[in-house]
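Undergrad: One predicted model, sequence on top.
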Amino acid sequence: MMRPQNDNASPAVLHFPRRNILSPHEASHYLGIHPFQLRVMRWLRCGPKPISINRQALYTEAELRNFRLGLLSAVGVEEHGGPYREIHSRAVAEAVGEEGETSAADPLLVLLSANLIRRRAMGISLWGMLVLGVGIDLILF
């Protein structure tokens, strides 16, 4: 007996109607950043919120879109109807069409995500130094 295509009994088959679920590699291409930057943002918990399926971090397209629009609106760049969107969509279309080659990264989003990572890492290190200093102070006195 054959199984239907949307049979959810198999662990390899996931069916989410009207929700696109992307792997981290696909999500980094969707955002236009390097996969390592997306991984670092996940470690620092400052990037798009991942969902966990079978202990694998995956991203919804809606969450990635909101994260991207949030980064762009923070610097006052609009994506809809502007020249930025036309240039970027052409670069993404070329990158998706060429399988096996590295895709063109979006320079603005690479810089914005690097700035976000830098700010979050600096904040964590400063709070860590504060806690360490208070701990040393309590031990010595």
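TA: All right, it came through fine.
Undergrad: C-alpha only now, for contacts and for neighbours.
TA: OK.
Undergrad: Residue 19 and residue 60, how far apart?
TA: As judged by Cα to Cα, to the nearest Å, residue 19 and residue 60 stand 7 Å apart.
Undergrad: Who has more neighbours out of these two?
TA: residue 60 (17 against 10; other Cα atoms under 10 Å).
Undergrad: Tell me if I'm right that the more buried one and residue 22 touch.
TA: Yes - in this structure residue 60 lies within contact range of residue 22 using Cα atoms under 8 Å: 6.1 Å.
Undergrad: alright, now check it against this:
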Amino acid sequence: MIEPTPTGDAQPTGTTVFAFPNRQVLSRHDAARYLGVTPLCMRLLTTMRCGPEMFSPGRFRVDALDHYRAGLFERAGLSLSEAERRRNGRKASVEQLPPDPFVEMAARQELREAITFVAGRAAIGLGLAIIVLSHTPVWRLLRSAV
């Protein structure tokens, strides 16, 4: 196994920062541009935990973003060669990447599914709370107050 090489910007506090080859880490904003989605969509994906896997809070590995994109293509029934073609076409600088309409559409679909799941669970919980409260004196107080 090859040992990681220390970078030149090691801290004088005794800590060493290692550079791992092919392990580029992007911020949330840069990861959104890399995937081809809006920063708001990326924030919602991470909040709902249905997006790409985070490396650390607000940081994403490029290989995790590529894996997420390949998963979107696979769930859509598109070939992995199409995902590879699009991924290879997105190797430019992160600032120069145009939005990817397919990834944006697929990410929004995942968001809709996650929000529907959470809203359904909240509705079930609210319904159960109403059923339980409807058989108590607290319900009469709440009904007369409204």
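TA: That came through, no problem. Since the structure is predicted, the reported quantities are computational estimates derived from the model, not experimental observations.
Undergrad: which other helices and strands contact the longest helix along structure 1?
TA: Using DSSP state H, we find that the single longest helix of structure 1 is helix 107-140. If you count contacts as 3 or more Cα pairs under 8 Å, 6 or more residues apart in numbering; DSSP states H and E, helix 107-140 of structure 1 packs onto helix 35-44, helix 61-74.
Undergrad: where's whatever helix or strand comes next after the shortest one relative to the chain centroid, distance-wise?
TA: Past helix 35-44 of structure 1, further along toward the C-terminus, the next helix or strand under DSSP states H and E is strand 51-53. Once both centres are worked out by Cα atoms, centre = their mean, to the nearest Å, strand 51-53 of structure 1 turns out to sit 14 Å from its chain's centre.
Undergrad: neighbouring contacts of strand 51-53 of structure 1?
TA: Here strand 51-53 of structure 1 makes contact (Cα atoms under 8 Å, 6 or more residues apart in numbering) with 57-60.
Undergrad: Only the buried subset of those, as a PyMOL command please.
TA: Selecting the buried subset of the contacts of strand 51-53 of structure 1 in PyMOL, with 16 or more other Cα atoms under 10 Å as the burial test, is done by:
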select buried, resi 58+59+60
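Undergrad: now stretch 111-121 of structure 1, how far from the chain's geometric center?
TA: Offset of stretch 111-121 of structure 1 from its chain centre (Cα atoms, centre = their mean): 12 Å.
Undergrad: In structure 2, which residues correspond to that stretch?
TA: Under TM-score structural alignment, stretch 111-121 of structure 1 corresponds to residues 105-115 of structure 2.
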